[in-house]
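# structure, please.
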Amino acid sequence: MDPIQPVPPPGPGVHDLSPWGLFLMADPIVKGVMLLLLLASIACWAIIIEKWGTLRRLRREARALAALAAGARVPDAPPGRADLPAAALRAGIPEWRHGQGANETDGEYRARLEAAMRKAVAQEVRRAEPGLSFLATTGAVAPFLGLFGTVWGIMRSFIGIAASNDTSLAVVAPGIAEALFATAIGLAAAIPAVIAYNRIAASLGTLRGEALSAASDLAARLARSAALPEARPQLRPAE
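So this is what the prediction gives:
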């Protein structure tokens, strides 16, 4: 029995079909498309991680604002703090201390308090939105950018086939594989971006609704305390 012969090393005609090898073999334009998609994917993941932490913080602040609206005391907002309860108090407490105007009904007074507090809360939630447009743009454009790289790579492969007059699979496959790799990278960048955009946008919408509802409840408490002088000592901001 003949001994097992070692496998000879790949010769110069053997193509490296690993992802790195496909990148190295690609046309310069296709390489540029791949690098652009890779950078977009890294930026998307950075935004996703940052928004995940921001959503956790906003959920805590929305719960704190709801607890504040249901509590028995309204503390002063620390001047240097930037969160939902502090924003609502900074907007509402001056209006509450100013009191109801002579030509203002109870409903108008409450509406003024509520509008000021809801506006401040909405502005604070809106600070979490930057970056979402990049996710949406990447999700919409990345597949087409990868498709452009694929079309360009296949076109170049057909030109090479025509020049060599060789249509064997060994000649055709590497060029088509490196071209299709660009589409794969485009999809890998677009799919997480689309999923993350939809989830983050939906979560922000829910948090905005909860925070605005809590701000309305707090404004209603402040308006009632202004209408009931005997209740003011319990609801007056703490010194």
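# rest of the way, CA atoms for contacts and neighbours
OK.
# so what's the most centrally placed residue in the chain closest to, chain neighbours aside?
Nearest to the geometric centre of the chain sits Leu132, at 4.3 Å (CA atoms, centre = their mean). The shortest distance from Leu132 to any non-neighbouring residue, by CA to CA, 6 or more residues apart in numbering, is to Tyr197 (6.2 Å).
# got a list of what the one you found touches?
Under the criterion of CA atoms under 8 Å, 6 or more residues apart in numbering, the neighbours of Tyr197 are 132, 135-136.
# same question, Val30
Here Val30 is in contact with 149-150, 152-153, 179, 182 (criterion: CA under 8 Å, 6+ apart).
# where's Glu124, which helix or strand?
If you go by DSSP states H and E, Glu124 is part of helix 106-126.
# distance between the helix or strand just after that helix and the chain's centre?
Using DSSP H and E, the helix or strand that follows helix 106-126 in sequence is helix 132-164. Put simply, helix 132-164 sits 25 Å off its chain's centre (CA atoms, centre = their mean, to the nearest Å).
# check which helices and strands helix 132-164 sits against.
helix 28-70, helix 169-227 (3 or more CA pairs under 8 Å, 6 or more residues apart in numbering; DSSP states H and E).
# let me know the angle separating the shortest one from helix 106-126.
Direction vectors for helix 28-70 and helix 106-126, defined by axes from the mean of the first three to the mean of the last three CA atoms, to 10 degrees, enclose an angle of 150 degrees.
# rewinding a little: deepest in the core, which of the helices and strands packed on helix 132-164 is it.
With neighbours taken as mean count of other CA atoms under 10 Å, the helices and strands packed on helix 132-164 reach their highest mean count in helix 169-227, at a mean of 20.
# would you mark the buried spots in the helix or strand that that one is followed by?
Next along the chain after helix 169-227, taking DSSP H and E as the criterion, comes helix 232-235. For helix 232-235, burial by neighbour count (16 or more other CA atoms under 10 Å) applies to Leu235.
# to compare with the earlier structure, here is another sequence to fold:
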Amino acid sequence: MSPWELFLHASIVVKLVMIGLIVCSVYVWAIIVTKTLTIRRINREATEFEDRFWSGGSLDDLYESEGAKPVHPIASVFGAAMGEWRRSARISGADLVRGGVRDRVDRAISITITREMERLERGLIFLATIGPVAPFIGLFGTVWGIMHAFGAIAAMHNTNLSVVAPGISEALFATAIGLVTAIPAYVAYNMASAALGHFSDRMEAFGTEFAAILSRQSEERS
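The predicted model follows:
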């Protein structure tokens, strides 16, 4: 029997389970495609920004062009740190070091990284949930389908394989859909979490280096 025929001949409960799993599978793949493109984009933008940052150009010019209105996470970290440093410089004047500029810059960097990671990690909780749960949802549909099949067998008083097989096949199809939904979700969650973890470390490393640069400039001005 084809998958379509297995679906059509399943009981209403098993059909609902299958439909729910198929909808979840579509959403899982949408998240996978979106996260894959996003991770590639932010790494590419981060590399391009770091090249401009370390090129020796003016930090003020870089802030005006990218930091004031950042469009990617690394630029947001740079903009938050540079903006806090500028505000502190205006307020504190020459007393930059004793004014705790480094602490304020570090706090601005930390808050920005946390906010950016929360935005990048949206959707991962769904993958983390579907991965372990989908097989059990499919198993519920299988159990229900087998119960329904056995009820039909009892009503027909016939245990011939040609009578038993279709009902059991329809039931097992629900578990198959559950596995097809769960496996990509589980793999994608682990891969995306690892990639975003590396990117978080990259932002923290950049933030630490930039904060050190600003700290040195503060000491030179004080």
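# where does the TM-score land?
Laid over one another, the chains give 0.87 as their TM-score (TM-score structural alignment, normalised by the length of structure 2), with 213 aligned residues with a CA RMSD of 2.2 Å.
# in CSV, list the contacts of Val30 of structure 1 along with distance to Glu50 of structure 1.
Output for the contacts of Val30 of structure 1, formatted as CSV (distance: CA to CA, whole Å):
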residue, distance to Glu50 of structure 1
Gly149, 30
Thr150, 32
Trp152, 35
Gly153, 35
Ala179, 33
Ala182, 27
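# would you check which pair of these lies furthest apart?
Spatial extent of the contacts of Val30 of structure 1 (CA to CA) is set by the pair Trp152 and Ala182 at 10.0 Å.
# quick one: furthest residue from the center of structure 2?
For structure 2, the residue at maximal distance from the C-alpha centroid (CA atoms, centre = their mean) is His157, at 52.3 Å.
# residue in structure 1 paired with that residue?
Alignment note (TM-score structural alignment): His157 of structure 2 maps to Asn165 of structure 1.
# before we move on, what about Ala182 of structure 2?
Alignment note: Ala182 of structure 2 maps to Ala190 in structure 1; criterion TM-score structural alignment.
# dump the residue contacts of the closest residue in space to that match that isn't next to it in sequence.
The spatially closest residue to Ala190 of structure 1, leaving aside those adjacent along the chain, is Gly139, at 4.1 Å (CA to CA, 6+ apart). Counting by CA under 8 Å, 6+ apart, Gly139 of structure 1 touches 189-194.
# try Val101 of structure 2
85, 88, 215.
# for those residues, which ones persist in structure 1?
Among the contacts of Val101 of structure 2, the ones still in contact in structure 1 (both residues aligned by TM-score structural alignment, their matches' CA atoms under 8 Å) are Ser215.
# can you add distance to Val105 of structure 2 and give the contacts of Val101 of structure 2 back as a markdown table?
Shown next, in a markdown table, are those (distance: CA to CA, whole Å):
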| residue | distance to Val105 of structure 2 |
| --- | --- |
| Trp85 | 6 |
| Ser88 | 9 |
| Ser215 | 9 |
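# I'd like to know which of the contacts of Val101 of structure 2 is nearest to Ala108 of structure 2.
Nearest to Ala108 of structure 2 out of the contacts of Val101 of structure 2 is Trp85 (CA to CA; 9.6 Å).
# tell me how far the aligned residue in structure 1 for the closest one lies from Ala215 of structure 1.
In structure 1, the residue paired with Trp85 of structure 2 according to TM-score structural alignment is Trp96. Using CA to CA, to the nearest Å, we find Trp96 of structure 1 at a distance of 14 Å from Ala215 of structure 1.
# do Gly146 of structure 1 as well
46 Å.
# do the same with Gly32 of structure 1
49 Å.
# hmm, who's touching stretch 110-121 of structure 1?
So stretch 110-121 of structure 1 is contacted by 84, 87-89, 91-92, 95-96, 211-212, 215-216, 219-220, 223 (CA under 8 Å, 6+ apart).
# which residues in structure 2 does it match up with?
Against structure 2, stretch 110-121 of structure 1 falls on residues 102-113 (TM-score structural alignment).
# check which residues of the matching stretch are buried.
102, 104-106, 108-110, 112-113.
# how much does that stretch stray from structure 1?
On superposition with structure 1, the mean distance recorded for stretch 102-113 of structure 2 (mean CA distance after the TM-score superposition for structure 1) is 2.2 Å.
# and if you look at stretch 172-180 of structure 2?
Mean deviation for stretch 172-180 of structure 2: 0.3 Å (mean CA distance after the TM-score superposition for structure 1).
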